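>>> My questions are about this predicted structure, shown below with the sequence.
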Amino acid sequence: MMINLLKEVARGKRGARDLTYEEAHQAADEILNMSATPAQIGAFFIAERIKMETVEELEAFTAVCRSQAFRSPIQEGLDCAGPYDGRKKTFIATFPTAFLLASAGLPVTLHGAASLPPKWGVTLQDLLQQIGIDAERLSQNQIIQAAESTGVLYVPAEQWCPPLKALRSIREELGMRTVLNTAEKLIDYSLSPYLVFGVYHNTVFDRMSKLVTNLKYKKALIVQGAEGSEDLFIERPTRTYLVENGEPQLHVVNPETYGLDTPLPEMTWTAELQISVAEDVLQGRGHMAFTNQVLLNGAVRLRLAGKVESVEEGLYTCKDLLDNGAPFELYRNWQAMMRSGIAQVGRSQ
């Protein structure tokens, strides 16, 4: 069956056709179950990359990824879907923002894996390893316990969706973006009603709006953020699409509107520096640019989830929380629980 589907998408620029949802679902099933050969899988990924994936194809791959993953209504909150290929040039603001939001009463789900192509940047997993947390060694129960206590869930994607791990070597050899770069971000491990999703190009806004509508999120914010992430810029406006009730609306978030626009210092980002800056922000002593970026992202996400009536109210809420130290205390508690899980694993071996 796979060879027949491959012939349809790989006929060249003029001859290739889009797959129906059912056909794409069959292709995804054969790929994620590894019943297709590595050569067929690689050829399919490249053909789709050239042809460009349709909403139906993306939805089918997302559905199959979800069917192969551990998913549970662990916490009803916000899913932050950033790029699994990491960051090279910008601050991962979504990490400290998660603890700010959780301290404001909005549970947050983060997820990721070891770095992938095409960017090969610093990932959330790299940040956790920097603070002594190897999430891939933790059981689902240990990770869930930390989330239930703090409101922050970090999912090691390749453990909770094993086919992603099985396909890693093929993706690394190809060295380019594939349909999985989108689908893996939409597995929605904790069945979150709210989504913030990063994209690199504004040309995908319409497709992604239709996709998140089909996936039935209560409300989603698609962000053309820093390095294709879900993080709003702080030095310039960010184009976003707010999707609610199937209706997408363009919203340009301008930090200048809130008196937050700040030039960014030149940084050579490593996992160590990312953690250092994140912890400084959570302790209220961070560089103004990064503190403001976390405040703005926090405020917009609180507004998205209906925790505040306006971005301005969200900013007041977030600033008060940073000033009283609640996000950093929550971060320390989460870190201790995750590290405790690692220690238990070590003792059992």
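Yes, it's here. Numbering: from 1, shown residues only.
>>> Please count neighbours and contacts with C-alpha atoms only from this point.
OK.
>>> Quick check: chain neighbours aside, which residue is closest to Ala299?
With sequence-adjacent residues excluded and distances taken as CA to CA, 6 or more residues apart in numbering, Ala299 is closest to Gly314, at 4.0 Å.
>>> The one you found belongs to a helix?
Yes - counting by DSSP: H, G, I helix; E, B strand; the rest coil, Gly314 is part of a helix.
>>> dropping in the other structure now:
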Amino acid sequence: MSNVFRDLLKKVGSGNHTCESLTRGEAAIATKMMLLGEATPAQIGAFMIAHRIKRPTGEELAGMLDGYNELGAKLKAVAFDRPVMVLGIPYDGRTRIAPISPITALLLASAGQPVVMHGGDRLPTKYGLPLVEVWQGLGVDWTRLPLEATQRVFEKTGIGFVYAPKHFPLTNSLWEYRDQLGKRPPFATMELIWCPYAGDSHIVAGYVHPPTEAMFQKALSLHGVTKFTTVKGLEGSCDLPRDRTAIIGLGGTSARDNQGLIPIERLHLAPREYGFTSQNTPLVTTAELINQIQATLAGERSEMTQSVLWNAGFYLWLSGICQDMQAGIMKAEELISRGLVAQKLQEISQTITSISEPTFQPV
């Protein structure tokens, strides 16, 4: 048993009236001790549920990020023309609405905006459809690549996927606790703003509950991150909804405020104002989703096409490639109709195949 960890557990687990929040340094120590197995299973489980009940602070999330940054894997910096867009999406997947972000990533990369995604397999507490399975269905298997190979794919194609079970295996032991507890611990919140890329980046993080955005703002401000965007998105992702106005926060629009926080500028986007219907694409089966994506990339018009154009229009504007949303929507239509997005998918698949194939030397 670790007495150091026990003292940290006592701070967060002492009840509503006497519990205390951890400092950034304490949160970093607790995170590393859990990842490294220096705390006992009883201590780790107790900490996770107590911390969830207490609710994390932005400072604690900053400390947890410190722990991940020290022990976790990162793709190396690449001399791209634009900051890499890092899409933060819940690791426990989707169960109700079709994920659009893989197509968004392909569209962005086709237009010259590099993208990094990260995640794992079907994980608790939702055990929903993870992005890595969507990519596999499209012929791109990130799960078998070591980090060095992923780096090469990223440098060549502009898209990289940090597959946590392989690239950051220290996190694997924590998933069993999440399953047994049946609730997301604060780690699940922190993962949305984790940046597994060592170069200039723009973090995009989805969320469900408004207080989460304030925690993101505090944690990222403490880390000196000035380029970030928050999205009240579908199932906590950064996919923009079509059944309601999209609520977006643009970070770093001006100097820090008197509390030292990076300011957030509020942006509201109504799909109907851009000619889109108010209906999200439901998630039925993985096979059907893959068929819908492939049809969309082939230029067929559908409800999914509307979701794709709606999201791509925003992200092409956000990246600075297009001057406004309408121009972004038109650019996305052009990229799809010219077959450039489908070509990007093929390029990634072929690059992974070429990297994975053994090289035989003549005798």
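Received, thanks. Keep in mind that this is a model prediction, so the values were computed, not measured.
>>> on that earlier part again, quick one: contacts for the residue nearest to Ala299 of structure 1?
Gly298, Ala299, Val300, Leu302, Arg303, Val308 (CA atoms under 8 Å, 6 or more residues apart in numbering).
>>> so can I have JSON lines of the residues you listed showing secondary structure, neighbour count and distance to Gln129 of structure 1?
Listed next are these as JSON lines, based on DSSP: H, G, I helix; E, B strand; the rest coil; neighbours: other CA atoms under 10 Å; distance: CA to CA, whole Å:
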{"residue": "Gly298", "secondary structure": "helix", "neighbour count": "30", "distance to Gln129 of structure 1": "24"}
{"residue": "Ala299", "secondary structure": "helix", "neighbour count": "26", "distance to Gln129 of structure 1": "28"}
{"residue": "Val300", "secondary structure": "helix", "neighbour count": "21", "distance to Gln129 of structure 1": "28"}
{"residue": "Leu302", "secondary structure": "helix", "neighbour count": "25", "distance to Gln129 of structure 1": "28"}
{"residue": "Arg303", "secondary structure": "helix", "neighbour count": "18", "distance to Gln129 of structure 1": "31"}
{"residue": "Val308", "secondary structure": "coil", "neighbour count": "17", "distance to Gln129 of structure 1": "34"}
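>>> picking up where we left off before, translate the residue nearest to Ala299 of structure 1 into the numbering of structure 2.
By TM-score structural alignment, Gly314 of structure 1 lines up with Gly328 in structure 2.
>>> before we move on, what about Pro193 of structure 1?
In structure 2, Pro193 of structure 1 lands on Ser201 (TM-score structural alignment).
>>> Do I have it right that that match meets Phe80?
No - counting by CA atoms under 8 Å, Ser201 of structure 2 does not reach Phe80; the two are 10.4 Å apart.
>>> Neighbour count for these two, which is higher?
Shown here are Ser201 of structure 2 and Phe80; by other CA atoms under 10 Å, Ser201 has more neighbours (22 against 14).
>>> if I look at that one, how far off is Pro102 of structure 2?
18 Å (CA to CA, to the nearest Å).
>>> List the members of the contacts of Gly314 of structure 1 that persist in structure 2.
With both residues aligned by TM-score structural alignment, their matches' CA atoms under 8 Å, the contacts of these that structure 2 also has are Gly298, Ala299, Val300, Leu302, Arg303, Val308.
>>> which SS state does whatever residue of structure 2 lines up with Pro163 of structure 1 fall under?
Here Pro163 of structure 1 is matched to Leu170 in structure 2, going by TM-score structural alignment. With three-state DSSP as the basis, the three-state label of Leu170 of structure 2 is helix.
>>> got a list of what the closest residue to Leu170 of structure 2 other than its chain neighbours touches?
Of all residues beyond its chain neighbours, the one nearest Leu170 of structure 2 is Leu35 (5.5 Å), with distances taken as CA to CA, 6+ apart. The neighbourhood of Leu35 of structure 2, defined by CA under 8 Å, 6+ apart, consists of Leu170, Thr171, Ser173, Leu174.
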